[in-house]
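*Asks:* sequence below, structure please.
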Amino acid sequence: MQSTVRTTVSDPIDAVWKVLADHEGLSDWGPGISASLTTPGRAEPNGVGAVRRISTPLPAPAIVEEVTTFEPGRRLSYKALSGVPLRNYRCDVVLEEAGGGTAISYTVLADQRVPLVEKALTKVIAAGLLNGLVRAVRKAD
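*Replies:* You can find the predicted model right below:
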């Protein structure tokens, strides 16, 4: 099961990619978020194999994610290793040029166990992540 949300920003792809691929910069995505890179990627620090730890102000365990796809300026994918209540949780973010700006597609995928519950949750998560990315891109301007 998957949920995809899309938007277009006026910023160029390089500016959006810079924010998206900066794992420790996730701290700028929302109030109270803390992020750190716990394991660097194999070929480059933020690339495939990189593991990041994200804490929120909510009383919940930290989220630990591993980067699975890293195509600079184009695509970043990751999967949850822990801290997410969805089974087989993963995300795929695709960037495309859009008339001088950037079209962003944020997809959240997970196994469905309870009909409608995971679908609603993945939609909320995808929208929240996309909004956080857009907010961080605007802040970086």
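*Asks:* CA only for contacts and neighbour counts going forward, please
*Replies:* Fine.
*Asks:* buried sites along the biggest helix by length in the chain?
*Replies:* In the chain, with assignment by DSSP state H, the single longest helix is helix 117-140. Across helix 117-140, burial judged by 16 or more other C-alpha atoms under 10 Å covers 118-119, 121-123, 125-134, 136-137.
*Asks:* stretch 24-38 now?
*Replies:* For stretch 24-38, a neighbour-count test (16+ other C-alpha under 10 Å) marks E24, G25, L26, S27, D28, W29, G30, S34, A35, S36, L37 as buried.
*Asks:* output these as JSON lines; include the columns secondary structure and distance to E66.
*Replies:* Listed next are these as JSON lines, based on DSSP: H, G, I helix; E, B strand; the rest coil; distance: C-alpha to C-alpha, whole Å:
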{"residue": "E24", "secondary structure": "helix", "distance to E66": "13"}
{"residue": "G25", "secondary structure": "helix", "distance to E66": "16"}
{"residue": "L26", "secondary structure": "helix", "distance to E66": "14"}
{"residue": "S27", "secondary structure": "helix", "distance to E66": "17"}
{"residue": "D28", "secondary structure": "helix", "distance to E66": "19"}
{"residue": "W29", "secondary structure": "coil", "distance to E66": "18"}
{"residue": "G30", "secondary structure": "coil", "distance to E66": "20"}
{"residue": "S34", "secondary structure": "strand", "distance to E66": "16"}
{"residue": "A35", "secondary structure": "strand", "distance to E66": "13"}
{"residue": "S36", "secondary structure": "strand", "distance to E66": "12"}
{"residue": "L37", "secondary structure": "strand", "distance to E66": "10"}
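*Asks:* before we compare anything, build this one as well:
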Amino acid sequence: MIRATSVRTVSATPETVWSVLSDHEGMSAWAPGLKVAVTRAGTPEPNGVGTVRKVGIGSPGPIVEEVTAFEPGRRLGYRALAGVPLKNYRGEVTLRPVGTGTEITYAVEADKRLPAGETLLAKGLSKVLLSGLVRGVGAGPR
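*Replies:* As a prediction, this is how the structure comes out:
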């Protein structure tokens, strides 16, 4: 298994970070070039467990993900259903209050099939996705 984790602390509260993180279709605001469409709402929360989203460049498309964990203000997990070159790709974002801000941990993991390429891809994904989320929150690093 490969796992890559990126961590940043921002000046925003966990509630503020959560409002950005859990707005799936709003991802396009903090991940430039990505378009996201929810194709199935979760239950009981519309953006919660069971939500299926399509993520694409320019239009919703080839990546399909399902929300697997939804703990408001604390944790969001998802897994890829299709369109990702990593086998059994999963992502998890955890939020932890730190003073008046929030520590954000973005972890991605997948099954390892190749010696190095997948590890580099996972590391790059965790960094890029975390940077985008930090931009979306609008609260710079501390």
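*Asks:* as a quick check, tell me the outermost residue of structure 2.
*Replies:* The outermost residue of structure 2 relative to its centre, with distances by C-alpha atoms, centre = their mean, is P115 at 24.8 Å.
*Asks:* pick out the most distant pair among the buried residues of stretch 24-38 of structure 1.
*Replies:* Greatest spatial distance in the buried residues of stretch 24-38 of structure 1: G30 and L37, 17.3 Å, computed using C-alpha to C-alpha.
*Asks:* might one say that L34 of structure 2 is in contact with G58?
*Replies:* Yes. Here L34 of structure 2 reaches G58: they are 6.2 Å apart, a contact under C-alpha atoms under 8 Å.
*Asks:* distance of L120 of structure 2 relative to A31 of structure 2?
*Replies:* Distance of L120 of structure 2 to A31 of structure 2, computed by C-alpha to C-alpha, to the nearest Å: 20 Å.
*Asks:* can you check A110 of structure 2 too?
*Replies:* In this view, A110 of structure 2 and A31 of structure 2 are 22 Å apart by C-alpha to C-alpha.
*Asks:* now L76 of structure 2
*Replies:* For L76 of structure 2, the distance to A31 of structure 2 (C-alpha to C-alpha) stands at 17 Å.
*Asks:* just L81 of structure 2 next, same as before
*Replies:* 20 Å.
*Asks:* over to G50 of structure 2?
*Replies:* Relative to A31 of structure 2, G50 of structure 2 is positioned 22 Å away (C-alpha to C-alpha).
*Asks:* all helices for structure 1, in order.
*Replies:* Ranges of helices within structure 1 are 13-20, 117-140, based on DSSP H.
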